[in-house]
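> coordinates only, sequence not included:
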């Protein structure tokens, strides 16, 4: 197995988990929050996808799928176009409302760009510095693993919130 194969598999696991987590959920389930300070499923999936979109687009020097694919218009969120959700207030979390198909569709589009990019990466390119704002500077490999880790954590949180919602509303 190559590094590319491993990365494709890991990003694929995030995608599969996103799909399974949002499948069949209505607006009430997607916006359910265990308390007023908690994140909703919609926010968690939107956020992990925004982070992946932002980071992959930056690495490849392309416009984010959020804007280039018309997703910002579909979501119609009262947020800055470049907002990824980092540091959101409870009110901003509550503002992320959409349907399961839109969440899954946006993630699918970002995943497709990610997979296309990762398939084109040659092993030596993974050592390229992509962010010098850290000590040590961040390589492409480290950034990709970070995006995977962030995605898996947030989709796990979303799946947990789904379970809470289903147990409380079954």
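Yep, it's here. All of these numbers come straight from a predicted model, not from anything done at the bench. Numbers count the residues shown, from 1 in each chain.
> can we go C-alpha only for contacts and neighbour counts from here?
Will do.
> Could you grab the helix/strand/coil label for residue 83?
Secondary structure, DSSP: H, G, I helix; E, B strand; the rest coil: residue 83 is coil.
> if I look at it, how far off is residue 56?
15 Å (Cα to Cα, to the nearest Å).
> who has more neighbours, those two?
More crowded of residue 83 and residue 56, by other Cα atoms under 10 Å: residue 56, with 25 against 13.
> what about the helices in this structure?
Listed in chain order, the helices of the chain (DSSP state H) span 3-22, 27-31, 41-60, 65-68, 71-75, 90-95, 100-120, 140-169.
> Which positions within the shortest one qualify as buried?
Put plainly, it is helix 65-68. For helix 65-68, burial by neighbour count (16 or more other Cα atoms under 10 Å) applies to 65-66.
> another structure for you, compare them:
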């Protein structure tokens, strides 16, 4: 396997979990917050999608899918298009009321664009500095691992919550 193939496989696993969790759930289940204060499945999936969209577009030098393909308007959330959910309050988490179709539609669009970018990468690309605000500066390889880690953690949280909600009914 080469660099690109490893990354394609890793990001493909996120898509599998997103669909396994979201497909078939109704809007009420997607927006349910554990104990009324935790993150909902809808928020977790929206957030992991925003992180992937934001970070890969920045690293790849292309426009985010949320604006390039009109997803900001289609989702209709009360946030700026640049908002990724980082630091959201409970009220903002509760505002993420999205259907399974909206969540998987946006995720799949981001995933498709991510794959286009990832297919172009070589081993040498991973050493390119993409963020000088950190010490040491962040390379593309480190950024991609960060996105994978964040996305898989949130997808796992959503899967756990799906099971929790299924067992509480």
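Alright, I've got the coordinates. It should be emphasised that the depicted structure is a prediction, and the values quoted were computed from it without experimental measurement.
> Please state their TM-score.
Overall, the chain-to-chain superposition scores 0.98 on the TM-score scale (TM-score structural alignment, normalised by the length of the second structure); 169 aligned residues with a Cα RMSD of 0.7 Å.
> that older thread, ok, which of the helices of the first structure comes nearest residue 128 of the first structure?
Judged by Cα to Cα, the one of the helices of the first structure that comes nearest to residue 128 of the first structure is helix 140-169, at 5.7 Å.
> which helices and strands sit right next to that closest one?
helix 3-22, helix 41-60, strand 129-131 (3 or more Cα pairs under 8 Å, 6 or more residues apart in numbering; DSSP states H and E).
> now, of these, which is deepest in the fold?
helix 41-60 (a mean of 23; mean count of other Cα atoms under 10 Å).
> and the angle from that one to helix 3-22?
Angle of helix 41-60 of the first structure versus helix 3-22, following axes from the mean of the first three to the mean of the last three Cα atoms, to 10 degrees, is 160 degrees.
> Helix 41-60 of the first structure vs the second structure, mean deviation?
Helix 41-60 of the first structure, aligned to the second structure and superposed, deviates on average by 0.3 Å (mean Cα distance after the TM-score superposition for the first structure).
> Onto which residues of the second structure does that helix map?
Helix 41-60 of the first structure corresponds to residues 41-60 of the second structure when matched by TM-score structural alignment.
> Kindly provide the distance from the nearest residue to residue 59 of the first structure once chain neighbours are set aside to residue 12 of the first structure.
When the adjacent residues along the chain are set aside, residue 59 of the first structure lies closest to residue 130, with 6.5 Å between them (Cα to Cα, 6 or more residues apart in numbering). Residue 130 of the first structure sits 23 Å away from residue 12 of the first structure, taking Cα to Cα as the criterion.
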